[in-house]
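Undergrad: generate coordinates for the sequence data below:
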Amino acid sequence: MTPPLVAVAHGSRDPRSAATVRALVDVVRAQAPAVDVYESFLDLSEPPVTAVLRRLYDQGHREAVVVPLLLGSAYHARVDLPALVDEVTTDRPDFSVRVSDVLGIDPALETVALDRIAAADPAAPGTGIVVSGVGSSNAGANAAVADLAARWEKRLGVPVSEAFASAAQPDIPAAIARLRARGTRRIVVASWFLAPGLLPDRIATLADAGEAAFVAGPLGPDPRVAEVVLHRYAAAVPQPARLSS
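TA: So this is what the prediction gives:
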């Protein structure tokens, strides 16, 4: 039996975030009709991942694959999620729950993010690009976004800086100042967020403060994002999963 796929997002007080996650899960279902796919959340949104896993066990499932809908491998992926899975499996030793890699800095997701800023002509002379992400206390997670910005600079031939909504520097004003110091005249802000929410709104507010910047939307329920979810799932099952009927 093909194990169910439990997609788990961070969760947010902003209802747009959960709605976007559910829309993405719908796309995943459409791409893999042979797989049972469920949405869940670490916090703040319903249903929690622990409740979904317990329900699957009660329905008779003895295997499941959890796919973190996270763009970085930081505290939520390394600590929070494993602890929640352990909470479920500790008293269910016959329940095998595998946790896949995070979505991470995947080339397909980079393409989606670049498509979101395409209308702003990001390679035009005088343009500076900000790659905005959530920010983390984990230096490696922040470095991955900085590496992404460096790749885009080489690819597009314009100055690019990373920026973070919380927990790390540079923030949006500092990133824009860094780009202005390099001679940029117009600012384009790319979104390294999966869904809308409070932190992307903070990014947009700071970017628009006297700058009239172009601010892109998040990755959202794009079919290419769904494909990455299914790739992470397939890599985590014992045998290659049949993703379509």
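
Undergrad: only C-alpha atoms for contact and neighbour calcs from this point on.
TA: Fine.

Undergrad: where do the strands sit along the chain?
TA: Here the chain has its strands, by DSSP state E, at 5-9, 37-41, 63-68, 96-99, 127-133, 160-164, 186-191, 214-215.

Undergrad: now the ones you listed in a markdown table, with distance to Ala139 and mean neighbour count?
TA: Listed next are these as a markdown table, based on distance: least, Cα to Cα, whole Å; neighbours: other Cα atoms under 10 Å:
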| stretch | distance to Ala139 | mean neighbour count |
| --- | --- | --- |
| strand 5-9 | 21 | 26 |
| strand 37-41 | 24 | 23 |
| strand 63-68 | 20 | 24 |
| strand 96-99 | 22 | 20 |
| strand 127-133 | 13 | 26 |
| strand 160-164 | 12 | 28 |
| strand 186-191 | 19 | 25 |
| strand 214-215 | 25 | 21 |
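
Undergrad: distance to Leu81 added to those strands, as CSV?
TA: What follows is the strands of the chain, written out as CSV (distance: least, Cα to Cα, whole Å):
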stretch, distance to Leu81
strand 5-9, 9
strand 37-41, 10
strand 63-68, 8
strand 96-99, 9
strand 127-133, 20
strand 160-164, 22
strand 186-191, 24
strand 214-215, 31
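
Undergrad: let's see this one next, to set against the first:
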Amino acid sequence: MAPAPVLLVIAHGSRDPRHAATVHALTRRVRALRPGLRVETAFLDFNAPRVEQVLSALHADRVHDVVALPLLLTRAFHAKADVPAVLAEALVRLPGLTVRVAGVLGPSPLLTEVLELRLREAGITPTERAGTGVVLASAGSSDPEAIAVIAETAREWRHTGWCAVRPAFASGAVPAGCSRTEDAVRALRAEGVRRIAVAPYVIAPGRLPDRIASGAREAGADVVAGVLGAAPQLARLLLRRYDAAVTVPAGARLPAPAALTA
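TA: Presented below is the predicted three-dimensional model:
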């Protein structure tokens, strides 16, 4: 029986050491949930090991079947350009390597579960839910598909009992029609929402999550939750995406750069 494909978790990377520490904590949790599955961690930038280094090491170990899983919440630039580019280069350089690319993490009810968990940890009780407005604060993107997914996630979450859920963005270039975290907090306050919580829709700490938190506090948010982090639900979601990728028929794998960018 052939061994299971290696799971390669690809994170963006950050100069903030908390980022890599969180990613490694998450992949350790994945290993604990699936003993026997080889799980490797790689980064696109700032941190080591880089994706190309890990793929070269796997190739040297005679591993030929890999599932690459982008540790991303939406299909924005990194999922559509950066990850395919680095994998395409590896496929040219490493003959015999086969890579299937798993889907990004969002949207998923498991991510909403983690958001709820972080808000409870921050002090929001079930009895306060109906009187609390939530700002769903993501890192931000200029990609219309990613923006639409964040907006839809906020709309769906609103139906679970919060008095309001508004999407917001932390990046410098906020898309037209969207709000910064601090602006979303102020807008909810102006509408008469008495208690406002900010829920970062970000996996690991870093510059943008810090900007979310500082903007929330500057605007007077009552509660600022933690990032998604290495939550058990997130580890289970990674394995769901892996399992879905493994079921792709052999003929539909991605053995060539053209297929990776299709």
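
Undergrad: does Val224 of structure 2 really touch Pro209, like I thought?
TA: No. Using Cα atoms under 8 Å, Val224 of structure 2 is not in contact with Pro209, being 10.8 Å away.

Undergrad: what's the overlap in contacts for these two?
TA: Common neighbours of Val224 of structure 2 and Pro209, counting by Cα atoms under 8 Å, 6 or more residues apart in numbering, are Pro200.

Undergrad: picking that back up, quick one: which of the strands of structure 1 is nearest Leu109 of structure 1?
TA: Nearest to Leu109 of structure 1 among these is strand 186-191; the distance by Cα to Cα comes to 10.8 Å.

Undergrad: once aligned to structure 2, how far is that closest one on average?
TA: Aligned to structure 2 and superposed, strand 186-191 of structure 1 gives a mean residue distance of 1.1 Å (mean Cα distance after the TM-score superposition for structure 1).

Undergrad: that strand maps to which residues in structure 2?
TA: With TM-score structural alignment applied, strand 186-191 of structure 1 matches the range 195-200 in structure 2.

Undergrad: pull the residues that contact the matching stretch.
TA: Under Cα under 8 Å, 6+ apart, the answer for stretch 195-200 of structure 2 is 115, 118-119, 131-138, 185, 188-189, 209, 212-213, 216, 221-228.

Undergrad: mind doing that once more with 7 Å?
TA: Residues outside stretch 195-200 of structure 2 that contact it (Cα atoms under 7 Å, 6 or more residues apart in numbering) are 115, 119, 131-138, 185, 209, 212, 216, 221-227.

Undergrad: what do you get for stretch 39-52 of structure 1?
TA: 6-13, 18, 22, 25, 84-85, 88.

Undergrad: what range in structure 1 matches stretch 133-143 of structure 2?
TA: Stretch 133-143 of structure 2 covers residues 128-138 of structure 1 once aligned (TM-score structural alignment).

Undergrad: starting at the chain centroid, how far to the matching stretch?
TA: 12 Å (Cα atoms, centre = their mean, to the nearest Å).

Undergrad: what's the span of that stretch from first residue to last?
TA: Terminal residues of stretch 128-138 of structure 1 are spaced 26 Å apart (Cα to Cα, to the nearest Å).

Undergrad: likewise stretch 240-260 of structure 2?
TA: End-to-end distance (Cα to Cα), stretch 240-260 of structure 2: 21 Å.

Undergrad: swap in stretch 35-55 of structure 2?
TA: 21 Å.

Undergrad: now swap in stretch 25-44 of structure 2 and tell me
TA: Start-to-end, stretch 25-44 of structure 2 (Cα to Cα) is 18 Å.

Undergrad: which bit of structure 1 covers that stretch?
TA: Going by TM-score structural alignment: stretch 25-44 of structure 2 matches residues 23-42.

Undergrad: for Val185 of structure 2, give its distance to Tyr201 of structure 2.
TA: Distance from Val185 of structure 2 to Tyr201 of structure 2, by Cα to Cα: 15 Å.

Undergrad: who touches the match of stretch 133-143 of structure 2?
TA: Contacts for stretch 128-138 of structure 1 (Cα under 7 Å, 6+ apart): 74, 142, 149, 158-168, 175, 179, 184, 186-193, 199.

Undergrad: follow-up on the earlier one: please indicate which of the contacts of stretch 39-52 of structure 1 are buried?
TA: With neighbours counted by 16 or more other Cα atoms under 10 Å, these contain buried members at Val6, Ala7, Val8, Ala9, His10, Gly11, Ser12, Ala18, Arg22, Val25, Val85, Val88.

Undergrad: tell me the counterpart of the last one in structure 2.
TA: Taking TM-score structural alignment as the alignment basis, one finds that Val88 of structure 1 is matched in structure 2 by Ala90.

Undergrad: wait, what's in contact with that match?
TA: Glu52.

Undergrad: could you report the separation of it from Ala57 of structure 2?
TA: From Ala90 of structure 2 over to Ala57 of structure 2 (counting by Cα to Cα), the distance is 11 Å.

Undergrad: equivalent analysis for Asp183 of structure 2, please.
TA: 46 Å.

Undergrad: of these two, which one has the most company?
TA: In this view Asp183 of structure 2 and Ala57 are compared by other Cα atoms under 10 Å, and Asp183 has more residues nearby, 17 against 11.

Undergrad: aligned to that one, what sits in structure 1?
TA: That one, Asp183 of structure 2, aligns with Ala174 by TM-score structural alignment.

Undergrad: could I get the contacting residues of the closest residue to that match other than its chain neighbours?
TA: Excluding its sequence neighbours, the residue lying closest to Ala174 of structure 1 (Cα to Cα, 6 or more residues apart in numbering) is Ala163, at 7.9 Å. By Cα under 7 Å, 6+ apart, the contact set of Ala163 of structure 1 is Val130, Val131, Ser132, Gly133, Gln169, Pro170, Asp171, Ile172, Ala175.

Undergrad: now swap in Ala76 of structure 2 and tell me
TA: Taking Cα under 7 Å, 6+ apart, one finds Ser141, Asp143, Ala146 in contact with Ala76 of structure 2.

Undergrad: look up how far Asn142 of structure 1 lies from the residue opposite it in structure 1 once aligned.
TA: Alignment note (TM-score structural alignment): Ala76 of structure 2 maps to Ala74 of structure 1. Applying Cα to Cα, the value for Ala74 of structure 1 to Asn142 of structure 1 is 9 Å.

Undergrad: all good on my end, thank you.
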